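In: Show me how the following folds:
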Amino acid sequence: MRRSNLIAAALAAVLLLAGCGGGSGGGTARPAGDPRPGGTLVMQLPAEITDGLNPLEGSDPTVMGIISGTVYSKLVEFESGPDAEGLKIVPDLAESWEISPDGLTYTFRLRDDVRWQNIPPVNGRPFTSDDVVATFQALKQATQVHQWMIAPVTDISAPDAHTVVFTLDQPYAPLLEYLAYHFNMILPREGLDGRFDLATQAIGTGPFILDSHTPDVEWVLRRNPDYYIPGRPYLDEIRRPILTDTAAVTAALRSGRLDIGTTSDVNVADELRARDFVITEQAGAPISFYLNPTVEPFDDIRVRQAVVTAIDWDGMGESIRGHYNLTSLLRPDTSSGALTPDEVRKLRPFDPERARRLLAEAGLPNGFDTTLMVQRVDDEDVREAQWMQADLDDVGIRAEIQIVDPGTGIERRRSHDFAMTKALRGVHLPDQVWRDFAPDSIENYALVADPALDELVAHTRTELDPAKRDDLYRQLQERMETQIVQALYPIQKFDYAIRNPRVQDLWPSPIYQGKRLADVWLSE
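Out: I've put the predicted structure just below:
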């Protein structure tokens, strides 16, 4: 299909979404009345877990989707609900907290009405500050997966059974956000002491109990009758069948075997909207793009600048995704420090003539041959790579596409075995983005090593004024776009959550937020 036709089709899809309330709803669902208890919710799980359930040792998003906020609770949580915007932090196990004026002491007052799930060896005992201390002490000793999130915390103490104090060696602006993030679940002392295997069993304080697992088929959760919020959860059971194929998800939704599924394909969303399903459109993961500066000719910044200038990122977003955000590094749905689309276009214009001039200046007037590794999760990933390949070819950069599975893609990125590569990068928080480019980060795929960048990042972490911190974030993005040009998240895709109209009060969240499932109920 010609590019002009692709864009026209994509614009038509976006206009259709706008006619249906901006894509945030759909179907003809009628008022359902008051919440009622009972029933089983069947909700797609997009992949099987491969590395166990222990949140101290892994970062598998599938694990987080099953146990974070559902089985395990956290000290604090990101707000969800009909009026939630951005990343407002609200209480969970901590009912209140205080931060000292110098930013070096955080005091959390814990709820006194929380019990662990009634499963041996924890047996429904009361939750106390000792569990919190034990969790974060264990995180300090754990692998490098995410212990850096609390690196400035030098001491965690419990003055009494319902108070926890974090002492820091420097102000650390992201701390509350990281405590609300899905990795940082509070675990029972018994699991941390080895009295049960955290990799195979989860015993938490959350609204649901992990009930059973059939490998490669399904995970099942059941209602926790001792959850600390009276009357919650409404559901008796949540079943998570493992469905990775869009066609299988669509068929299961049509037949009624599945209540909730997700897709990034606007055509699938539109078809099911017409069948009376409720569609919620939500900003998803950014597309990531990395250039390896140790592979010639990408050691020359002029070549890297030529690559990113040669690609029509707006056109790619419009034609492949249908709905997208043009971005730099930070996500506009989770950070007020994200650059606007116009600011991105100014820093990274689509300008093939400039790309050709840069290549000539770098001694490559006839271009060069290279490779583009693409990690395939869905068909859109490959089509984006083909779009990039065509744009690069127009300026003389002849890129052979190498399609790999997610596991291979992660391994090759971490070992820097690529010239150019694109994938998805599931980062949410502003500071989390910059952690990727730290010298000791295994996710520093593009080998970014820039002292000025590191100095700016360090400043953002000690700057407690949000407006000043956002200004630093903008400076960081500008430097990455103009002075480094080794990594960018050029567009952010949108996903579509598709649900049967009987599913009520399932509010969207940009973060894996399982606690919101406690509010879900099923109408007649």
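In: Going by C-alpha atoms from here, please, whenever you check contacts or count neighbours.
Out: Noted.
In: so where does A390 fall, helix or strand?
Out: Using DSSP states H and E, the element containing A390 is helix 379-394.
In: Please apply the same query to L139.
Out: L139 belongs to helix 129-141 when assigned by DSSP H and E.
In: show me the contacts for the closest residue to R222 other than its chain neighbours.
Out: Of all residues not flanking R222 in the chain, E237 sits nearest, at 4.3 Å (CA to CA, 6 or more residues apart in numbering). Going by CA atoms under 8 Å, 6 or more residues apart in numbering, E237 touches 39-41, 220-223.
In: May I see the ChimeraX selection of the buried members of those?
Out: With 16 or more other CA atoms under 10 Å as the burial test, the buried ones among the contacts of E237 are selected in ChimeraX as follows:
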select :40,41,220,221,222,223
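In: Among the contacts of E237, which are located in strands?
Out: Among the contacts of E237, the residues falling in strands (DSSP state E) are 40-41, 220-223.
In: now the other sequence, so there's something to compare against:
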Amino acid sequence: MAVGCGDDDDDDDEPVATAAPTEAPTEAPTEAPTEAPVAGPVDGSFFSQYTGISGTTLDLHRELYRGIAYTAGNAYNNLLKFTDMDNFVISGEIARGLPEQPDEVTYNFTIRDDVNYHNKPPANGRALTMDDIRWNIERQRTSTRADGTEDTTFFRHPLIYKNIENVDYVDGTNFTVSMNSPQVTWLGDMTDEFNGMLYPDIGEKLEDDNEFGVFSADNVLGTGPFIFDEFELQERAHGVRNDDYFLRKDGTIPGMVDELFFVNLGGDINPQRLAFEQKQIDELASRDRAVMDEIASSNPDVEAFRVGDPNNNLEFAYNYTTNRALSDERIRTAMFLATDRALVAEQHFQGLGRPNPAVNWPFSAWALSQEELSQAPGYRQPKDQDLADARALWEQANAEGHEDVDFRVTTVDFPQYVPLLEWFPAMLNTNLGTEKWNAQAIPVTSLLEYNNSGQASVGYLGGWDQWNSPDPRTRFAQVYSAHPEDGGRGTINFWKYTTPTMEGYINDMFAEFDNEKAQEIIKEAQRFALSDAGSGHLQMVGGLTSWVKWPYLNRAGPFFITYGTTISQELWIDQNDPTFQGKQRPA
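Out: You can find the predicted model right below:
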């Protein structure tokens, strides 16, 4: 079994390999070939994958659900993209290479002149122009709709565009971005999957409140490698190869599949397993350890991996500021101490999980070590001292005097989250000697509005993703920096947590260009979060994701962070591989 990246300081059955150090290339003696060369990337066949296709809108600039960027993102391009996520290599996509930087605050971009929008209405294959670049940048830079209305749902604004002082659109192929101060993470942040170049007419159409949540292939139109003719929320999506794609025409991508299928098979692993074994889907990722092990043992031809994935986690983001109970330091600290992270790993990840600090553990150079965590209050095993301290704080705060609604945890109606409704409040009730904790589930499509509007007065329990770069600083700030309304970077800091200490750490880490020094700053910020009941986030466990795929599928990765477009543009089907026999179109 091949294994993915991460560190290896855990007790899991399967090790997780770390990247080997890079060595200088050496010249080997030339040998006569002994067998025919392996076929390279070729056109043909189709790629099919199970995914949930859950989200709020097809306006990527105002969406947070990664599943939408992962699927619809295959229709789009960015100015810049990661070409090697593990080694932080960035290159141009719509831009012709990286921008020139005459100084620390100036970026001179040149865009390609061979980029066209998809040949479907209303673009009908027209060329991308500097006016399109301007529209995509300025709507996010100003957080403003076409009618002049300011909109706080432009989630990339505080992360990418807030610190732009000026943009000079010089001519049809060149523009210059001037920052108000050096921005160490900016080029990496620009590759964010949600930062694609949209078609202006479609983007403005989706600014209408009646159109915002309409999911249709008509609303997916970009310059990218696939043209969608079907896109149904929580059902399926289908795209066909764009033969006019500029990176295909110039030979950058020598082989591509004819079609992409994304199908939602529901949360039950058994239909997913059946579809994979019948080759209706080409790969499968799951945290169901037992079933994935069975698939690998029952199908000796498949390739199996386990990868530390920072977006596979369980956290409770809670209302630190206005919740009547959790705004009390003693009650939130009691909750933090009473959380049994070993139990969480077993219940939610079938033992394939590790405790997470505020930077998820796969970021091995940036996260606190497992050894340090094991000695921290809330993470210690056995939990006797933590539970004694938690119960004492609970009693001192007279937590029993609060209403049950003050302890009502919200999750979503994903099948894999339904068990949380029972075991998570039961864990806290048992460990705190109470019956106060309870839980509810809401439709996943309403979660973003539910959190944004403040209806989730206690907090949200579930997976917290948006880890989109191998440098975790931007994502860390999304949660722990002040809310954008208060001048910060905290786009998913829904309950407006802020402290001067944490804000100071965040300012310092973004001012530091030396990675090793930045890593020490972010570790100090994580230690502060441990002393502050998680600083509005009850960090629990990050899981290992189990993957299986058929050998005929040639694709990049799996990586510890996966971009859908990275896969689709470097994916091809070897139709001569013996395992290709029996491959089926998804039902």
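In: where does the TM-score land?
Out: Overlay of the two chains. TM-score (TM-score structural alignment, normalised by the length of the first structure): 0.83; 499 aligned residues with a CA RMSD of 3.4 Å.
In: picking up where we left off before, tell me which residues are up against the helix holding L139 of the first structure.
Out: For helix 129-141 of the first structure, the external contacting residues (CA under 8 Å, 6+ apart) are 56, 110, 147, 150-151, 156-158, 160-164, 186-189, 192.
In: Out of those, list just those in strands.
Out: Among those, the residues falling in strands (DSSP E) are 110, 156-158, 160, 163-164.
In: ok, so of these, who is nearest H459 of the first structure?
Out: Within these, distances to H459 of the first structure taken as CA to CA reach their minimum at I156, with 24.2 Å.
In: Mind giving me the packing neighbours of the strand ranked longest in the second structure?
Out: If you go by DSSP E, the second structure has its longest strand at strand 303-318. Here strand 303-318 of the second structure touches strand 459-462, strand 537-549, going by 3 or more CA pairs under 8 Å, 6 or more residues apart in numbering; DSSP states H and E.
In: after that strand, next one along is what?
Out: Heading C-terminal from strand 303-318 of the second structure, the first helix or strand you meet, by DSSP H and E, is helix 329-338.
In: Figure out how far the helix or strand just after that next one is from the centre of its chain.
Out: Once the chain leaves helix 329-338 of the second structure, the next helix or strand it forms, by DSSP H and E, is helix 341-349. Computed by CA atoms, centre = their mean, to the nearest Å, the chain-centroid distance of helix 341-349 of the second structure equals 21 Å.
In: quick revisit: now distance to Y489 of the first structure too, for the ones in strands among the contacts of E237 of the first structure, in a markdown table please.
Out: A markdown table is the format used below for these (distance: CA to CA, whole Å):
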| residue | distance to Y489 of the first structure |
| --- | --- |
| T40 | 38 |
| L41 | 35 |
| V220 | 35 |
| L221 | 35 |
| R222 | 38 |
| R223 | 39 |
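In: re the thing from before, mean neighbour count and distance to T83 of the second structure for the helices and strands packed on strand 303-318 of the second structure - can I get that in JSON lines?
Out: Below are those laid out as JSON lines (neighbours: other CA atoms under 10 Å; distance: least, CA to CA, whole Å):
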{"stretch": "strand 459-462", "mean neighbour count": "24", "distance to T83 of the second structure": "30"}
{"stretch": "strand 537-549", "mean neighbour count": "26", "distance to T83 of the second structure": "22"}
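In: now those strands as JSON lines including distance to F82 of the second structure?
Out: JSON lines is the format used below for those (distance: least, CA to CA, whole Å):
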{"stretch": "strand 459-462", "distance to F82 of the second structure": "28"}
{"stretch": "strand 537-549", "distance to F82 of the second structure": "22"}
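In: Among these, which comes closest to H483 of the second structure?
Out: Nearest to H483 of the second structure among those is strand 537-549; the distance by CA to CA comes to 14.5 Å.
In: Go ahead and confirm L79 of the second structure touches E93.
Out: Yes. Contact criterion CA atoms under 8 Å: L79 of the second structure and E93 qualify, at 5.3 Å.
In: Which one's more surrounded, the two?
Out: Using other CA atoms under 10 Å as the criterion, L79 of the second structure and E93 rank with L79 on top: 24 against 21.
In: so what corresponds to the more buried one in the first structure?
Out: Under the alignment (TM-score structural alignment), L79 of the second structure pairs with L75 in the first structure.
In: Isn't that match up against E177?
Out: No. At 10.8 Å, L75 of the first structure does not count as touching E177 under the criterion of CA under 8 Å.
In: List the contacts of D51 of the first structure.
Out: 58, 60, 199.
In: And the buried ones among the residues you listed, selectable in ChimeraX?
Out: Selection of buried members from the contacts of D51 of the first structure for ChimeraX, criterion 16+ other CA under 10 Å:
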select :58,60
